[in-house]
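> can't give you the sequence, but here's the structure:
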């Protein structure tokens, strides 16, 4: 069928090998920051819990709006045209998202009251 109209509201990036060491001095409960000081390769087959920071935005969702989350293992040559990349086959990976009752996913969105 026809897909409803959509808008890209925000984006977030995390190189998983850099997301294992949190910067406690800059992180808040809502926004993780990482040191990027000592990246560690991920172990194939091991499950990691990752917090991916999103760019801060101000967006008012209308009543009844739906929120869609897309997860990709690389930048998009279509929507990330500002960033020059060489999309080499050896740099394209695959991700497995582990989501079940024991490993729930969450999207945390702050809500502001309208006065």
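Thanks, I have it. Fair warning: this is a prediction, and the values are worked out from it, not measured in the lab.
> make it CA atoms for all contacts and neighbour counts henceforth
Will do.
> now do the contacts for residue 41.
residue 17 (Cα atoms under 8 Å, 6 or more residues apart in numbering).
> repeat for residue 38
Taking Cα under 8 Å, 6+ apart, we find residue 38 in contact with 18, 21.
> state the distance from it to residue 54.
For residue 38, the distance to residue 54 equals 22 Å [Cα to Cα, to the nearest Å].
> give me the distance between the closest residue to residue 94 other than its chain neighbours and residue 61.
Distances taken as Cα to Cα, 6 or more residues apart in numbering put residue 73 closest to residue 94, at 6.2 Å, once the chain neighbours are dropped. Distance of residue 73 to residue 61, given as Cα to Cα: 27 Å.
> comparison target below:
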């Protein structure tokens, strides 16, 4: 019987950054009706509305569900990006600049009149 190793070796080339959630901001108007605030946002992407430069719009971005057990002292990081943050699965793959219609700066507002939050369902023992 093998003894458990103190650390998992860094040998896997297929790395994960964790769960993702994506929403093109112009598709925010395609949000399907929800029964209550606890229901995960669902978009049909059948309509879109460009955002006027300089305006602030709320976005409900669903994050793909996952089950994770956290030990005491472990934490969670939320990263916000304007592109897919996946890592290449093999060294021969190169990240390229995505081709899309975005122009200008994209700003995430938090605090004051623009409360930002992350909703986490917690299941305790």
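Yep, it's here. Only a predicted model underlies this, so the values are computations on that prediction, with no experimental measurement involved.
> which of residue 73 and residue 61 of structure 1 has more neighbours?
residue 73 (15 against 9; other Cα atoms under 10 Å).
> state the distance from the aligned partner of the more buried one in structure 2 to residue 103 of structure 2.
Under the alignment by TM-score structural alignment, residue 73 of structure 1 pairs with residue 82 in structure 2. Here residue 82 of structure 2 is placed at a distance of 11 Å from residue 103 of structure 2 (Cα to Cα).
> ditto for residue 26 of structure 2
In this view, residue 26 of structure 2 and residue 103 of structure 2 are 13 Å apart by Cα to Cα.
> likewise residue 97 of structure 2?
Residue 97 of structure 2 is 14 Å from residue 103 of structure 2, by Cα to Cα.
> over to residue 64 of structure 2?
Distance from residue 64 of structure 2 to residue 103 of structure 2, by Cα to Cα: 27 Å.
> more neighbours, those two?
residue 64 (11 against 7).
> residue contacts, the equivalent of that one over in structure 1?
Using TM-score structural alignment, the partner of residue 64 of structure 2 in structure 1 is residue 55. Shown in contact with residue 55 of structure 1 (Cα under 8 Å, 6+ apart): 10, 11, 12.
> thank you, goodbye.
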